[in-house]
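Asks: pasting the sequence and the predicted coordinates here, then a few questions.
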Amino acid sequence: MTTRFSNELYFTDGSIGELKTVTTWNVWDCASMQWTGSPPVVLRNILLAGLHPRLLMAIGEIQKTDTNPNLLNPFVPSNYPKQYLDLASNSRTHGRFTFNQNPIGSYYYGEDWKRIIYGSIVHTGCKKLIYKDIYYLVVDDENRDENGDYMDDPVNNYHWFTGDSHAKASAELMELLGLPRDKDGVINHIGGFVDVRKPIQFRAAFFGKWVGKGTIAHNPVLDITYDGSIIQGLEEEAKIDLVIPLSSLKGNKPKLGVHKGKILMGLVFEAEKRKAKPGWMLFHIKSV
C-alpha cells in the first residue's frame, strides 16, 4: 500500500486546513498466503490515512463462507515484521480486517470488540477531509433534567439539541466540511450561507484519542462567542465549533464538558465502488 498525502493550509499557522489522501491497496490471498493478481483498490480521503499516512497496508481476500479463525492469526509476509490483528472494516459482510506490527486501534477504541465492530469509521471514504483547532463540547444526548426533559449538557445545564449520533456545529465548521451554500439559509460571519435543514454524514477523530461518526447539522447558538461564566472550563472568550454526543463516540469517550484540540473531520461519500467479491481483509504492514 502507498498513500499520496497533501496538506493544504488554510491559515499559515496550521490551525485550519484540508487533507487529501489517495491510498492504493494491493490484494493478499489469505488462503494461499500470497499476493493476488487482482487490480489494486483505491481509497480516497479516509481517516486512517489522514491520521497515520506513513502506515503500509494491504487488503487480504477471503471467501465469504470461510469460518477458519486461524486466518486472523498473526502472519509474517516475506521481508516484513510480524503482523497482528488491529482493526476491522465491514468484517461481517466483507471480511475486512487491519493487521499491524504495532496496533493503533486501542488508542481510539479501547476494548477489542469495538476495534472490530466500529473499525470501519476510519476506513470510510470521504468527499472532503478538513481539520480545525477548535473548542468542542462532549455531551450526553440521553440525559434528562429533573422534569424529564432532554438536557444533553448537564455540565452547563443547557440543551444543544444533539440526538442519537447527531452532533451540532457552527456555520463555519459546516462550511469547512463542505455543506452546500443556500441563499435561503442562515448567513454567517464569513459571508456564506448554511441551510440548517441539511444535516450531513460525518466522520471525526482526535489523533490518538477517539473517533466518531453520525450526522451533523448547524446550530446558530454556536456562532456566538462564549466565556467561562457560561461554559465551564472555557479559559478565554471563544466559540464552541462542535457539540458531539457520547452516542457518536464509538470507542474511547472523553469526559463530558469542554475540550480543545485539532479535530480531523470528513464529509462522507461513497469513495470506493465495491465489486462482487467474496470478502476482503485489511492488513497493516510496516516495513523494517
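Replies: Received the coordinates, thanks.

Asks: could you use CA atoms for every contact and neighbour count after this?
Replies: Will do.

Asks: contacts only, for the residue lying closest to E18 once chain neighbours are set aside.
Replies: Using Cα to Cα, 6 or more residues apart in numbering and skipping residues adjacent in sequence, the residue nearest E18 is I130, 4.3 Å away. For I130, the contact set (Cα atoms under 8 Å, 6 or more residues apart in numbering) comprises I16, G17, E18, L19, L176, L177, L264, M265, G266.

Asks: please compare the first structure with the one that follows:
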Amino acid sequence: MLTIAKTNLATGEIVDKDIQFRNTLLEALHPDIKLSIGNISPFLNKIAKAESTAKTSKSASQRRTAAKSIVPLKKQAIAALNKGLGKYQLSGASGARKHGDFFFSQELNPFATYFPSAMGQINYGSILMTECLKIYAIPQLTILIVQDKEYRTDDCHGKISHELLNQLRQSEDFAIPANTPFQFRAGITNAWVAKGTLQVELNLPQGVDLVMPLSCFKGHKPTLGIQQVTSLKLGIVNFAQKRSVKTSYTVWQWFSQQAIAHDVLPINQLKAETLVAAQSDVKQLCQLVQAEQWVKVDEPEEECEEEADGKILSEILKHDIYGQLLEHPYVVRKIEDLVRRRWLTLATSGGINFSSFMAQPCPELGKLEMCISELPQGEYVGFRYPIRDQAFLDEVGKSLPKLDWLIDRKNQGVYGSYYDSKQRCNTKSQKRGNR
C-alpha cells in the first residue's frame, strides 16, 4: 500500500499525511517509489471565478479586470507546480488532476518512464495509480501483440487464454467469476504499461496466453508479434457487471431546458431539501451517512477516497450507540467533507444516476444488437458515456427512427426522460449469456 502526503502548494501546508493507494500498478512495478501530492486547487478556484466573472459580470470594468487576472493566475499555478516540494519534483497526474492534485516523485520519475510525452504523463498517469481488486505477478508468459480487430480484439480489448485464467484462479484469497470479462491494468517494469478489458478466448494460437492490441498500450508500445515476457504485473480493476453511475454536465448539456425542468429538477430539489433538513441536526446527518449510498461512480480511481470515507464513517457511527463521538474532530471533519461532496454531486449530476454496463465486442451480434443478461429482451436506448457532442445524438436519431421525437433541433437538446429504462428504441437486448 502506498501512503502519500498531500501539500497545498499555495500555502505550503500539509493537508493530509496519510492518503492511501492500495494495489496500484505503480507500487507493483516500483515497490520502493517515493511520492508526494501537490494540490493547486486554490489557484484553480481563483481561475474559475475569474473566468466566470469575465463572462457574466454586468460591469464592464469587472469583466476587464477579471480577464486580465486569468493569465497571471495560470502562471502562478504553473510556477507552483514547477517549484516542486523540496526534493520532490513534478512527475505526473491521474484523474484527480481536475481537483488540483498532481504527483511529485523523488529520484525516479515513474510517469516519464512509461509515457515519453508530458501530455502522456498527465493524461495516462491514472493507469499507474488505479486501485485494483487484485494484482498478480506472473513470472513468465507469451503475449501476442496485434493490430486492433485481429484475433477478435478491438479498441483496448484483448483476449486471455483459458489456461492462464485458470492459473489465476488458483489464488485462494480472490475469486474470479466464470465467463466474466474484466478491466485490467498491466505492466513490465521500466518497459510498458497497458489498460483495457480482457475476455477469455478458447481458440487462441497454440502457446499464447494473452492477445493484446496496440491500442491497449499508452506511451511506450511493444513491437507486433509474439513476445516472451517475464515478470508481468496484471491487475484486475473491475468485472463486467451492472453499475450505477453518476451523471454530469457531459449528459445534461445536451438536454433542453424544458426537459431539465420537467425530469431533473424535481428529483434534485427533493434530495437537496433532504440534505438541508439533515444539516440542521448532526444526528440526522449521521443517520444520512449510514442510510445513503454516498458513492456511485464509473471511475473508481477518482473517488475511492470518498467511498472509503463514507464506509469508515458509517461503521464508526453504527457502533457509537450513545452518540459519544458525534463531536469528535475526525467525525465532524469527515461529515463536513462528505456533505460538501454531496452538494457538489447534486450541482453537477442533478442527483440522478443511470445504469452502466461494460460493453465488449462480439462479432456474432448484429448491428444495433447488444447482449446484457440482466435485462429482458426488448428495445432500449444505449449510448456511450461521456457523450462527446451533439453529433452523437443526431446519429442516434438517424439510426433509430423512433427516437426522432427526442431530438430537439432548435434548442440542440433532448426532450424526455432519456435516462429512464422504460424508454424504448430499436436496439435489441438479447439474452445469449454473459458476453
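Replies: Sure, I can see it. As the structure is a computational prediction, the values presented were derived from the model and not from experiment.

Asks: which of the contacts of I130 of the first structure also appear as contacts in the second structure?
Replies: Mapping these onto the second structure (both residues aligned by TM-score structural alignment, their matches' Cα atoms under 8 Å) leaves L176, L264, M265, G266 still in contact.

Asks: among these, name the ones in strands.
Replies: Residues of these located in strands (DSSP state E): L264, M265, G266.

Asks: run a quick neighbour tally on the aligned residue in the second structure for the second one.
Replies: It refers to M265 of the first structure. Superposed on the second structure with TM-score structural alignment, M265 of the first structure falls opposite L234. With neighbours defined by other Cα atoms under 10 Å, the count for L234 of the second structure comes to 23.

Asks: isn't L234 of the second structure up against I188?
Replies: No: between L234 of the second structure and I188 there is no contact under Cα atoms under 8 Å: 9.3 Å.

Asks: S105 of the second structure and K87 of the second structure: what is the separation?
Replies: Here S105 of the second structure is placed at a distance of 8 Å from K87 of the second structure (Cα to Cα, to the nearest Å).

Asks: ok, back up a step: and of the contacts of I130 of the first structure, the nearest to L71 of the first structure?
Replies: G266 (31.8 Å; Cα to Cα).

Asks: count of neighbours near that closest one?
Replies: Around G266 of the first structure there are 27 residues (other Cα under 10 Å).

Asks: check contacts around it.
Replies: N45, I46, L47, C126, K127, K128, L129, I130, L177, F202, R203, A204 are the contacts of G266 of the first structure under Cα under 8 Å, 6+ apart.

Asks: so which of those residues sit within helices?
Replies: Members of these lying in helices (criterion: DSSP state H): L47, L177.

Asks: so how do I select the buried members of the contacts of G266 of the first structure in ChimeraX?
Replies: Selection of the buried residues among the contacts of G266 of the first structure in ChimeraX, burial being defined by 16 or more other Cα atoms under 10 Å:
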select :45,46,47,126,127,128,129,130,177,202,203,204
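
Asks: just the contacts of G266 of the first structure: which are in strands?
Replies: Using DSSP E, the contacts of G266 of the first structure in strands are C126, K127, K128, L129, I130, F202, R203, A204.

Asks: aligned to the last one, what sits in the second structure?
Replies: Spelled out, it's A204 of the first structure. That one, A204 of the first structure, aligns with A186 by TM-score structural alignment.

Asks: for the third one, same thing?
Replies: Matched to the second structure by TM-score structural alignment, K128 of the first structure sits across from K134.

Asks: isn't its match up against R22?
Replies: No: contact criterion Cα under 8 Å: K134 of the second structure and R22 do not qualify, at 9.4 Å.

Asks: burial check on the aligned partner of D112 of the first structure in the second structure, number of neighbours?
Replies: Residue pairing (TM-score structural alignment): D112 of the first structure is matched to A118 of the second structure. A118 of the second structure has 12 neighbours, counted by other Cα under 10 Å.

Asks: and for the one 5 residues further on?
Replies: Neighbouring residues of N123 of the second structure were enumerated by other Cα under 10 Å; the total is 17.

Asks: same check, this time on the one 5 residues further on
Replies: When neighbours are counted by other Cα under 10 Å, L128 of the second structure registers 24.

Asks: can you verify it is assigned to a helix?
Replies: Yes: counting by DSSP: H, G, I helix; E, B strand; the rest coil, L128 of the second structure is part of a helix.

Asks: could you measure from it over to I188 of the second structure?
Replies: Distance from L128 of the second structure to I188 of the second structure, by Cα to Cα: 12 Å.

Asks: quick one: which two of the ones in strands among the contacts of G266 of the first structure are the most distant?
Replies: Greatest spacing in these, by Cα to Cα: K127 and A204 (13.3 Å).

Asks: name all residues that make contact with the match of K128 of the first structure.
Replies: The contact partners of K134 of the second structure, taken as Cα under 8 Å, 6+ apart, are N23, F174, G235, I236, V237.
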